[in-house]
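Participant: take a look and give me a structure for this.
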Amino acid sequence: MPRGPAPDQMQTARQARTVGIVLVATMAAWLLAQEIGRQYGWDARYAFLFDLAAGAAFIWALVVTYRIWRKRRD
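Facilitator: Predicted coordinates for the structure are as follows:
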């Protein structure tokens, strides 16, 4: 009888999908915020705020990706 993927593999795949979604959504939101800020003449501190938020999301994605990589290596 064929078995499905192990629960551990399913959790890893779910985490990898989440990282992918976060990366794409962060990049899209950051680009959109930069363009809206440029069109409406927002102050540079708001652009910096969006840069920090995007950086935090990218660091989170890097950490989770590293943890996935380490888990798959073991």
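Participant: going forward, measure contacts between C-alpha atoms and count neighbours the same way
Facilitator: Noted.
Participant: in this structure, spot the helix with the most residues.
Facilitator: helix 7-40 (DSSP state H).
Participant: could you list every helix and strand in contact with the very next helix or strand once past that helix?
Facilitator: Per DSSP states H and E, the first helix or strand lying C-terminal to helix 7-40 is helix 44-73. Contact analysis of helix 44-73 by 3 or more CA pairs under 8 Å, 6 or more residues apart in numbering; DSSP states H and E lists helix 7-40 as its packing neighbours.
Participant: second input sequence below; structure requested for side-by-side comparison:
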Amino acid sequence: MVQSRPDPSDLQRARQARLVAIVLAATMVLWMGAQWLGGKLGLETRFVFLFDLAAIAAFVWVLVVTYQIWRGRRG
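Facilitator: Purely as a prediction, here's the structure:
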């Protein structure tokens, strides 16, 4: 049986998808940890909102890159 090499664009999309998954999982864990730690330490609300904004920025990045992957597969 002959195995063909994957297309370079497929490899690039796979790398992007893997990075998206890692960023998404890490963002969720770090955001939940920051929320828990902020409550335990009694941080001011403005610091907790900074964690929220950082998480939102990461989620927006994930959405943009996922959209690019999707568009790349359609083309």
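Participant: if we can go back for a sec, what about the longest helix of structure 1, how far off from structure 2?
Facilitator: Its matched residues in structure 2 lie on average 0.3 Å from helix 7-40 of structure 1 after superposition (mean CA distance after the TM-score superposition for structure 1).
Participant: go through that helix and flag the buried ones.
Facilitator: For helix 7-40 of structure 1, burial by neighbour count (16 or more other CA atoms under 10 Å) applies to 12, 15-16, 19, 22-23, 26, 30, 33-34, 37.
Participant: report the two of those residues separated the most.
Facilitator: 12 and 37 (36.9 Å; CA to CA).
Participant: residues in structure 2 aligned with the longest helix of structure 1?
Facilitator: Mapping helix 7-40 of structure 1 onto structure 2 (TM-score structural alignment) gives residues 8-41.
Participant: how far is the matching stretch from where the chain is centred?
Facilitator: Centroid displacement of stretch 8-41 of structure 2 relative to its chain, using CA atoms, centre = their mean, to the nearest Å, is 4 Å.
Participant: same question for stretch 55-74 of structure 1.
Facilitator: Put simply, stretch 55-74 of structure 1 sits 10 Å off its chain's centre (CA atoms, centre = their mean).
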